[in-house]
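> what would the 3D arrangement of this be:
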Amino acid sequence: MKPAFATLLIVSLLLSFSFLQTTMAYSSFCKYKCSVRCSKAGLKKRCMKYCGICCAACNCVPSGTYGNKSECPCYMNKLNSKGKSKCP
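As a prediction, the model looks like this:
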């Protein structure tokens, strides 16, 4: 019984490590893309916050600092509670 438990423990640790590595790489992707997207924003902290939320949900950020939302339909279609675009 102990060898089976040890094997299960090792497999679960390897899986969790690979998931963590993927998450860290993904968050650096969003951080980089959003820093480009928000580089000319007046309220950079706010822009980075909402861009990060949208990037995490949509797995993409449109190119440039403004517009081009057609490149990422999910990003374009996210709306706030007032019906306006949530993503910068």
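> switch to C-alpha atoms for all contacts and neighbour counts from now on
Fine.
> center of this protein, which residue is that?
Against the mean C-alpha coordinate of the chain, by Cα atoms, centre = their mean, the closest residue is Ala56 at 2.5 Å.
> now do the SS call for Val36.
helix (DSSP: H, G, I helix; E, B strand; the rest coil).
> now the residue nearest to the centre of the chain, nearest residue through space, not along the chain?
If the residues on either side of it in the chain are set aside, Ala56 comes closest to Cys30, at 7.1 Å by Cα to Cα, 6 or more residues apart in numbering.
> for comparison, sequence B:
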Amino acid sequence: MEQVYASVAIACGLIIALGAVAACIGISLMGGKYLESSARQPELMNDLQVKMFILAGLIDAAFIIGTGIAVWFAISTFLK
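This next block holds a predicted model:
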């Protein structure tokens, strides 16, 4: 049973870690592209900013959902 606990702990750690890395990379790339496009066309800055914040929320939501799934796996395994 200890092998199952160890495997679940490693899997939960990987889910959270890879989700965090992917979210950080996604938001940084999006922020860089936003700055580039704002510098090229400053008149579109407000419209682009709204879209950037919506996408940032969606990227963070995907990470938080992954964290919730990892916690769900951990709790369901350790409560048996």
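> report the TM-score for the pair.
Laid over one another, the chains give 0.53 as their TM-score (TM-score structural alignment, normalised by the length of structure 2), with 58 aligned residues with a Cα RMSD of 3.2 Å.
> so which bits of whichever helix or strand the residue nearest to Ala56 of structure 1 is part of are buried?
Assigned by DSSP states H and E, Cys30 of structure 1 falls within helix 2-37. Buried positions in helix 2-37 of structure 1, judged by neighbour count with 16 or more other Cα atoms under 10 Å: 29-31, 33-37.
> nearest spatial neighbour of Lys44 of structure 1, chain-adjacent residues omitted?
Counting by Cα to Cα, 6+ apart, Lys44 of structure 1 lies nearest to Cys38, which is 6.0 Å off, once chain neighbours are set aside.
> how close does Leu43 of structure 1 sit to Tyr50 of structure 1?
Leu43 of structure 1 sits 11 Å away from Tyr50 of structure 1, going by Cα to Cα, to the nearest Å.
> more neighbours: these two, which one.
Counted by other Cα atoms under 10 Å, Leu43 of structure 1 and Tyr50 do not tie: Tyr50 has more neighbours, with 15 against 10.
> what is the equivalent residue in structure 2 for that one?
Under the alignment (TM-score structural alignment), Tyr50 of structure 1 maps onto Val50 of structure 2.
> its match and Leu29 of structure 2, how far apart?
Noted for Val50 of structure 2: a distance of 16 Å to Leu29 of structure 2, by Cα to Cα.
> how about Ala70 of structure 2?
To Leu29 of structure 2, Ala70 of structure 2 is 26 Å away according to Cα to Cα.
> fine, thanks again, bye for now.
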